[in-house]
Every structure is written in structure tokens, then in C-alpha cells.
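1. Got a sequence here, can you model it:
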Amino acid sequence: MKTSPLGRTGIQVSRICLGTMTFGEQNTEAEAHAQLDRAVEAGVDFIDTAELYPIPPKAETQGRTEAYIGSWLKARGRHDDLTIASKIVGRSANTWFRDDGSEPRLDARNIHEAVEKSLKRLGVERIDLYQIHWPDRTTAGFGSNPTRWKTPEPAADEVAIEVTMGALADLVDAGKIGHVGLSNESPWGTMRWVAGAEAGKGPRIASIQNAYNLVNRTFEGGLAEIALREDVGLLAYSPLAQGYLTGKYANGALPEGSRKQLFDRLGRYELAHAAEAVDAYVALAAEFGVRPATFANAFVLAQPFVTATIIGATSIPQLEECLAAADLTWTDEMQDAVDALHQRFGNPCP
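-> Sure thing, here's the model as predicted:
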């Protein structure tokens, strides 16, 4: 398994990161442990989770994913040779995250409480990479990289980025988190974090975790240059477009136990013209003799601004198809073919 530098931290992480948001909902604790065992056996040393997980978010399961990872870390005696990443929720109307039932915000009180709870569930003394799951400010759309701008109404009680940075700096100094990252952030927000660190207001961000896949390449519009010039590499989530790029939903199929069949909350990948684009990319993978899931992840790994692709699976066979991307040689011919389809379809699923 090849590795990449995690920003300017001095840490090397595997180019495939194991995403875990199914642990505790679609996957039992035993199944979660089996996935972790297989991923680590394959050379994965980077694990991503969040206080929000599992998905879909709900009060009765919140935090269960971190707890399953924690029980695995304890059973296997691991952590020192792994990089564990977690996240704090941004501004939310959901009141089950905090002990006092308040709506989460990215201020010092919320951040300290969230970190302490995640540390306890994970059973560790330090979270290696602690990420802001989404901004405190209101944005033009979740993911913060719209293809059409809609001006959001600012929140009256918006927590300034510098305030969030200061709280995280305290936790870095205390040794409770190692490094800081962003998620679902825009070019403007990312550069505010970079500038703030340069001004001494908090720790430098090491990464940004945004959606990136064959049908959503909006990251390339403004964030790719930032990632390369500022060493804030992309941790690409949803490389399979929530399963669509595997081809399993083709022609209206609805596999038993799939996220769509269980939860029907895949709207981001069901917009106009999305199905036609997905079908074309799945067919392209077949032309190259590659499984669609492997092909889609290999595309992500081939882009120079990507630190790691975050894979997710509910079964070991699915996991194997994603892991296989690490060994696939991505060719200029493949890139040219993908770019030709992108010229035709653009970003139907921003």
C-alpha cells in the first residue's frame, strides 16, 4: 500500500482510508471488526469516523461507530501504528449531541465536550486528525462547492473561524488532538483557515475532506490549487457516489440491504442527467476490463491533489473491490477517456 504525506504534519498515511459510517447501522460490531481486520491486513493504516456516525444520523445510534472502532482498538491492542481521524458536527438543529440538549456550534464549549466524548468512545488518549465536519456558518449548499450560487442568509450567532481555531489550538496543546482538518468546506473557508494559522491564531489544517468522484469533480474548480500549493490534500469521500458508480442501481435496480433500499436518502446522486452519466462511467470501466468500484476509486487516487480515497463497504467482497484500486495502474488512456465523458456530462451531482 502506497502512502501520502498528511499535509505538513510529517505523518504518512495509506492512500486508502477506511470509512466507517456504516458501523452500527448497516454493520454489526463483529462485521465492523472484520472490515477493520481486512483493511489493516491490506496495508490500510488510516481510519476515518465522526461523532455523527453511523449514517443516517439519529439519537439512538449517535456515537456507536466510534465505540465499535474503540472496541476493536482495545481487542487488537492497536493505535500507535494507525492514524485515527474523527470529526465534530458543525452548526446543527439536532439536540442529541450535547449533554445540555443545546444545538451544536463550533465554539470552545462544544468542541471540548465533543472531543472528550470521542476520546472516551474510541478508548484513546489522542485523536490523530480532528476535523470540522461542516462549517458553523450557513453556506450555499452542503459541501460548499455549488455549481450555481445561492446567497445564504447568515446566522446571527455565527461562530467566527478564529474562535474555532483557538479552541482547537488548546486541545492540540493539551495533547488530546494531534492535527486539524476540514470537511465540506469551500475555497474561501479553506483559505481563511490557512491565513489564520499563518497569523498565529490556531493550528494549520492538514487536509480537507470533501465529496469527489467521477460525477462530482467540483473540488477541481478552486480547491485543487489550494490543496497543492498549501499542502492541504483532499481526503475524498463518496468516491463511489454513494454506491451509484458500482452500477448496482442501474435500470432502477434496488438491491436488498442497499442504502437506497434501506434509507432512500441518496438525492445528491439522483439529479437530472445523473443516471446517464453514471451509466457511461460504469460502461467505461467495463471497456477497460475493471470492476466499476475499483475503477472509480483508482480515478480518485490518480489525481495529484488527493491524499487518500475514503472507501466504504458493508461486506468484505465490496471492501475487496475498493482495496483493489491501490494496485490498479491508472493510464493516460483512462484519464483521457474519463475527461472526455466529463466534458460531455460535467458535474451532474455537485
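
2. Please count neighbours and contacts with C-alpha atoms only from this point.
-> Fine.

3. for the residue most central in space within the chain, what are its contacts?
-> Centrality entry for the chain: nearest residue to the mean C-alpha point is Tyr237, 3.8 Å, by CA atoms, centre = their mean. By CA atoms under 8 Å, 6 or more residues apart in numbering, Tyr237 lies in contact with Gln209, Asn210, Ala211, Tyr212, Thr309, Ile310, Ile311.

4. Most neighbours among those, which one?
-> In terms of neighbour count, Thr309 stands highest of these at 29 neighbours, by other CA atoms under 10 Å.

5. Quick check: that residue is in a helix.
-> No - assigned with DSSP: H, G, I helix; E, B strand; the rest coil, Thr309 falls outside any helix and is strand.

6. what about it, distance to Glu162?
-> Thr309 sits 29 Å away from Glu162, going by CA to CA, to the nearest Å.

7. Could you do Gln62 as well?
-> 28 Å.

8. Report how many residues lie close to Gly221.
-> Gly221 has 11 neighbours, counted by other CA under 10 Å.

9. how close does the nearest residue to Val89 once chain neighbours are set aside get to Asn27?
-> Spatial nearest neighbour of Val89, chain neighbours left out: His133 (5.1 Å); criterion: CA to CA, 6 or more residues apart in numbering. Distance, His133 to Asn27, by CA to CA: 22 Å.

10. Could you also give me the structure for this next sequence, so I can compare it with the first?
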Amino acid sequence: MIPLEPVTVGTSGLGKRPGADLNLAKAILTSPFRQVDTSNNYADGESERLLGAAIRELGGLPDNRVVFSKGDQDPVTGAFTGDRMRRSFEESTERLGLATLPLYQLHDPYTIEVHEALAPGGAVDVLLKLREQGRIGAIGIAAGRRELVEEYVKTGVFDVVLTHNRYTVVDRSAERILELATQRGMTVFNAAPFGSGILAGDNFRGRTYGYSEPSPEFLAHVDRFRALCAEWGVEPAAAALHFSLREPRIHTTVVGVNSVDRLRELEAHQRAVIDVEFWSALEALGAPPAPPTD
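-> Alright, predicted model coming up:
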């Protein structure tokens, strides 16, 4: 298990605002949050490029900071071969200006079957070799589809699993992933605790959950959660974040930020103190309905 702090800043939105995002990248790298998560394909590589530019402007990666990234399929052909994984890694390290990475993950391997990824010379084999060479500290699997993630976790090959939009204050569908990972001593990253916005309080961006349209029953449960927060004087985003932070099987929670204001809000959410009895009241709402994600 790699040592981690409770919150990791996600940068999937970094690179979508020309001119403004370099300042955001520098703010992230100098914030109280010491872990940054990116990927080869975020904003067509702009996320990594901006982080790399910020690292250079700051005179190097600040002390006690780490950047995690992920290997992605070929953006043109969709190929996810071993050669593509090696190129993805070299692209990532070149953009970031970092020779080694503490974690590199197989990201959204939807264009290949699990046996292809695990085959000699395949994408996972390349990750293992990079780890053996000391270029990568740990390897992980990061994907959305729950059953696919479970299949990869069961191989016992990976050090880390990242699940997103599957374990939140209104969704427990990643429960089996957490169980399987814990049994194997894996490190667990839980991403998107706000369900891509619906749980984010003042950052509320609509009625979708995990990029999908939820059922009326699911939305009704979300409304009950938000009403409970209002009753207890708790910001929904703070409750959503702390739901993940207080789960012992989760080692770090990945929260995406798209502005300096959101970064500051995240600091406030982490500092929030929530009455322990709130969680009993939350449990009394009952099991959440089926989410729209799987």
C-alpha cells in the first residue's frame, strides 16, 4: 500500500479554459493538498501539459508533492496495446517533466478484453515492466464500469484501484470493489464523491449523476439527503466528502476542481466538522435506490 493523504485533487477539467488554467495548475501545486491526479487523455493531454508548465515555473515539483497519472488508449485508433501503454507513459512523463511517477494506472480499458490487457507484451505487462525498472512506484486499474473493475481487481496484479461515481453518500454500488480490494491489500482511490456535481451544494450543476440521467426514485433520495443536510446545517458537499473520508477501506478521495474558487471550497469542506449523530440520521434514510451508472 502506498502512503496517502485523505484528499487528492483531480484535474480532469484542467486545460479547458485557455489562459486561466495555468494559474489553477500552480494553485493546485501550492495548495494544502499534496496529491494531484491526472491522466494522459484529460483535455487531450492539456491537463498534463499545464501541470508540467506549472512545475517548471515553480522551479520543480514542490517538496512533498506527488503527481499520479494514467495510461490511455490511442486517441485516434483506440488501440490499447503494450506499445501504446509505453508511449502513453512516455508522453505523460515528458509533458509533466518528471522521469518517474509514484503511480500510473490502466485507464478505461474499454477497447480491449481483460485477457488481452494481461497477455504477454500487453498493456499490463508493460506497466509491470515499468514498475520493475523503477519508472513507476505502483500500478493501478482505474475505470468506471463496476464489473470490469471487479474483474481486474480479482487478477491480484494491481497495487491500486480507482473507482469513480460508484461510492458516494447516495450510492454504494462499488461496495464489492472495496471488499475485493481490501481482501487483497490494495490501495483504494475513491473519485467523484459529488457524483459529478449533483451533491456539490453551491456547485450544484444539474440533475445528472455520474454523467447519466437518474430515476425519479434516485432523485427523490438525493432530495431527502439535501433536506437532511439543511436540517442539520451541513453543506451537502461537505457531507458528501466526509462520507468518503470516514470510510476506512478508502485511502484517498479524489475531488476534481475546475477553478481556484473550487479549490478553496474543497479546503473548507475538508475542514468542516460534522456531528457524529448526522451519520445516524443519514443511515435512517435507508439504502439508496439503484444509481444510473451501471
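
11. from the contacts of Tyr237 of structure 1, which single one is nearest Asp264 of structure 1?
-> The closest of the contacts of Tyr237 of structure 1 to Asp264 of structure 1 turns out to be Ala211 (CA to CA; 18.8 Å).

12. what sits against that closest one?
-> Gly143, Asn184, Phe219, Ala236, Tyr237, Ser238, Pro239.

13. And Val89 of structure 1, by the same measure?
-> Val89 of structure 1 neighbours (CA under 8 Å, 6+ apart): Glu51, Leu52, Pro104, Leu106, Ile132, His133, Trp134.

14. Please identify which helix or strand holds the counterpart of Gln105 of structure 2 in structure 1.
-> Gln105 of structure 2 maps onto Gln131 in structure 1, with residues paired by TM-score structural alignment. If you go by DSSP states H and E, Gln131 of structure 1 is part of strand 127-132.

15. neighbouring contacts of that strand?
-> 83-90, 119, 176-183.

16. Looking at those, which are in helices?
-> Judged by DSSP state H, these include Leu119 as members of helices.

17. Contacts for the longest helix anywhere in structure 2, please.
-> The helix that spans the most residues within structure 2, counting by DSSP H, is helix 216-232. Outside of helix 216-232 of structure 2, the residues within contact range by CA under 8 Å, 6+ apart are 170, 199, 207, 235-236, 239, 278, 281-282, 285, 288-291.

18. Those residues into TSV, with extra columns for distance to Thr11 of structure 2 and neighbour count?
-> Shown next, in TSV, are the contacts of helix 216-232 of structure 2 (distance: CA to CA, whole Å; neighbours: other CA atoms under 10 Å):
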residue	distance to Thr11 of structure 2	neighbour count
Val170	23	26
Leu199	19	30
Arg207	22	16
Glu235	23	19
Pro236	22	25
Ala239	22	28
Phe278	31	17
Ala281	33	14
Leu282	30	17
Leu285	33	12
Pro288	28	19
Pro289	29	18
Ala290	28	15
Pro291	24	21
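
19. that older thread, neighbour count winner among Gln62 and Glu162 of structure 1?
-> Taking neighbours as other CA under 10 Å, Gln62 of structure 1 and Glu162 compare with Gln62 leading, 21 against 17.

20. Aligned to Thr253 of structure 2, what sits in structure 1?
-> So, by TM-score structural alignment, Thr253 of structure 2 is matched to Thr309.

21. ditto for Val188 of structure 2
-> By TM-score structural alignment, Val188 of structure 2 lines up with Leu234 in structure 1.

22. now the following helix or strand past the longest helix of structure 2, how far from the chain's geometric center?
-> As assigned by DSSP H and E, the chain's next helix or strand after helix 216-232 of structure 2 is helix 236-245. Here helix 236-245 of structure 2 is found 15 Å from its chain centre; the criterion is CA atoms, centre = their mean, to the nearest Å.

23. what's the helix or strand for Glu23 of structure 2?
-> Actually, residue 23 of structure 2 is Asn rather than Glu. helix 21-29.

24. That helix: average distance to aligned residues in structure 1?
-> When structure 1 is overlaid, helix 21-29 of structure 2 sits 4.3 Å from its aligned residues on average, using mean CA distance after the TM-score superposition for structure 1.

25. what's the mean distance for the helix or strand following that helix versus structure 1?
-> Counting by DSSP H and E, the next helix or strand C-terminal to helix 21-29 of structure 2 is strand 35-37. By mean CA distance after the TM-score superposition for structure 1, the fitted strand 35-37 of structure 2 averages 0.5 Å away from its aligned residues in structure 1.

26. Quick one: the strands in the stretch 51-200 of structure 2, in order.
-> 66-71, 101-107, 136-143, 160-164, 187-191 (DSSP state E, counting those that start in this stretch).

27. how about the aligned partner of Glu66 of structure 1 in structure 2, secondary structure?
-> Under the alignment (TM-score structural alignment), Glu66 of structure 1 maps onto Glu48 of structure 2. Assigned state for Glu48 of structure 2: helix (three-state reduction, three-state DSSP).

28. give the contact list for Glu48 of structure 2.
-> Thr38, Ser39, Asn40, Tyr42, Ser92, Arg95, Leu96.

29. So which of those residues wins on neighbours?
-> Ser92 leads those on contacts (other CA under 10 Å) with 29 neighbours.

30. counterpart of that one in structure 1?
-> Using TM-score structural alignment, the equivalent of Ser92 of structure 2 in structure 1 is Ser118.

31. quick one, what contacts the closest residue to its match other than its chain neighbours?
-> Spatially, and ignoring its direct neighbours in sequence, Ser118 of structure 1 is nearest to Glu51 (6.5 Å; CA to CA, 6+ apart). With contacts defined as CA under 8 Å, 6+ apart, the neighbours of Glu51 of structure 1 are Gln62, Gly63, Thr65, Glu66, Ser86, Lys87, Ile88, Val89, Ala114, Ser118.

32. In structure 2, what residue corresponds to Glu51 of structure 1?
-> Applying TM-score structural alignment, one finds that Glu51 of structure 1 aligns to Asn40 in structure 2.

33. How many residues are close by Gln335 of structure 1?
-> That count, for Gln335 of structure 1 with other CA under 10 Å as the rule, works out to 13.
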